[in-house]
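Peer 1: Below: sequence and its predicted model.
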Amino acid sequence: MGIDPNYRSKPVIGDHSGHKIYSPQDQPPVPKEKALGVHGTIVGVDFDVCIADGSCITACPVNVFQWFDTPGHPASEKKADPINEQACIFCMACVNVCPVAAIDVKPP
């Protein structure tokens, strides 16, 4: 199960490092009480799907991502956070290398 491509239509539940956080999937792949939702609008990362293998961080030519600690999260204890999503050049490298399809990229 990857990121919900319609996550942008879900409620915004917060803000983090200048980007929105969208409500978790209706049936997240982690326990609901530990669900973190999707971070980012242009570059969305489903924090509940992300396993933190780092391939997106390495592949991104414009440094969109930065590690963010998520201690105790069942999928991984850190996430690739799209803190610089405005720099995205829509090359889709991150989407193409993510082994769990946790990333979705769409122009604003």
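Peer 2: Ah, there it is.
Peer 1: contacts, neighbours, all on C-alpha from now
Peer 2: OK.
Peer 1: Which parts of this protein are helices?
Peer 2: For the chain, the helices defined by DSSP state H occupy 55-59, 93-97.
Peer 1: what about the nearest residue to Cys94 once chain neighbours are set aside, how many neighbours?
Peer 2: Distance criterion C-alpha to C-alpha, 6 or more residues apart in numbering; nearest residue to Cys94, sequence neighbours excluded, is Cys56 at 4.3 Å. By other C-alpha atoms under 10 Å, 23 other residues sit near Cys56.
Peer 1: Comparison target below:
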Amino acid sequence: MNISATRARPFGSEACNHRCASGAANQPRETRASQIILEGTMGYTITVDHDKCTGDGECVDVCPVEVYELQDGKAVAVNEEECLGCESCVEVCEADAITIEEN
């Protein structure tokens, strides 16, 4: 069974603005993508510890580029290549189930 949740919070959170030097978090999705490509691609590895994940969907809601979905009651990074490295998901995860590492 796949359960999908969608982002409910606006882009441009304080955490995004603090971590994103390009200001891309405050731009429309198409603009963010082109800004990041122009600046060079930074890759991130996202790890979700499914033993810790409570499936509350906070990471899904807060992610400005829709990296996460809930599947079978757990967060899954389905669009890892879109990650901006803002770590908003890490901050809202009360279970400390998410880690992000720069490649």
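Peer 2: Sure, I can see it. Because the structure is predicted, anything quoted here is derived from the model rather than measured.
Peer 1: sorry, back to before: double-check the residue nearest to Cys94 of the first structure against Cys91; I have them as touching.
Peer 2: No - between Cys56 of the first structure and Cys91 there is no contact under C-alpha atoms under 8 Å: 11.7 Å.
Peer 1: will you turn the helices of the first structure into TSV that also has distance to Ile21 of the first structure?
Peer 2: Shown next, in TSV, are the helices of the first structure (distance: least, C-alpha to C-alpha, whole Å):
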stretch	distance to Ile21 of the first structure
helix 55-59	19
helix 93-97	19
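Peer 1: Spatially central residue for the second structure, please.
Peer 2: Cys63 (3.8 Å; C-alpha atoms, centre = their mean).
Peer 1: which ones are touching the residue mapped onto that residue from the first structure?
Peer 2: By TM-score structural alignment, Cys63 of the second structure lines up with Cys60 in the first structure. By C-alpha atoms under 8 Å, 6 or more residues apart in numbering, the residues touching Cys60 of the first structure are Ala93, Cys94.
Peer 1: Roughly how far does Cys60 of the first structure sit from Ile21 of the first structure?
Peer 2: Distance from Cys60 of the first structure to Ile21 of the first structure, counting by C-alpha to C-alpha, to the nearest Å: 21 Å.
Peer 1: How about Gly54 of the first structure?
Peer 2: For Gly54 of the first structure, the distance to Ile21 of the first structure - C-alpha to C-alpha - is 20 Å.
Peer 1: Who has more neighbours out of these two?
Peer 2: When neighbours are counted by other C-alpha under 10 Å, Ile21 comes out ahead of the other of Gly54 of the first structure and Ile21, with 26 against 19.
Peer 1: Confirm for me that the more buried one is in contact with Asp15.
Peer 2: Yes - in this structure, Ile21 of the first structure is within contact of Asp15 by C-alpha under 8 Å, at 5.5 Å.
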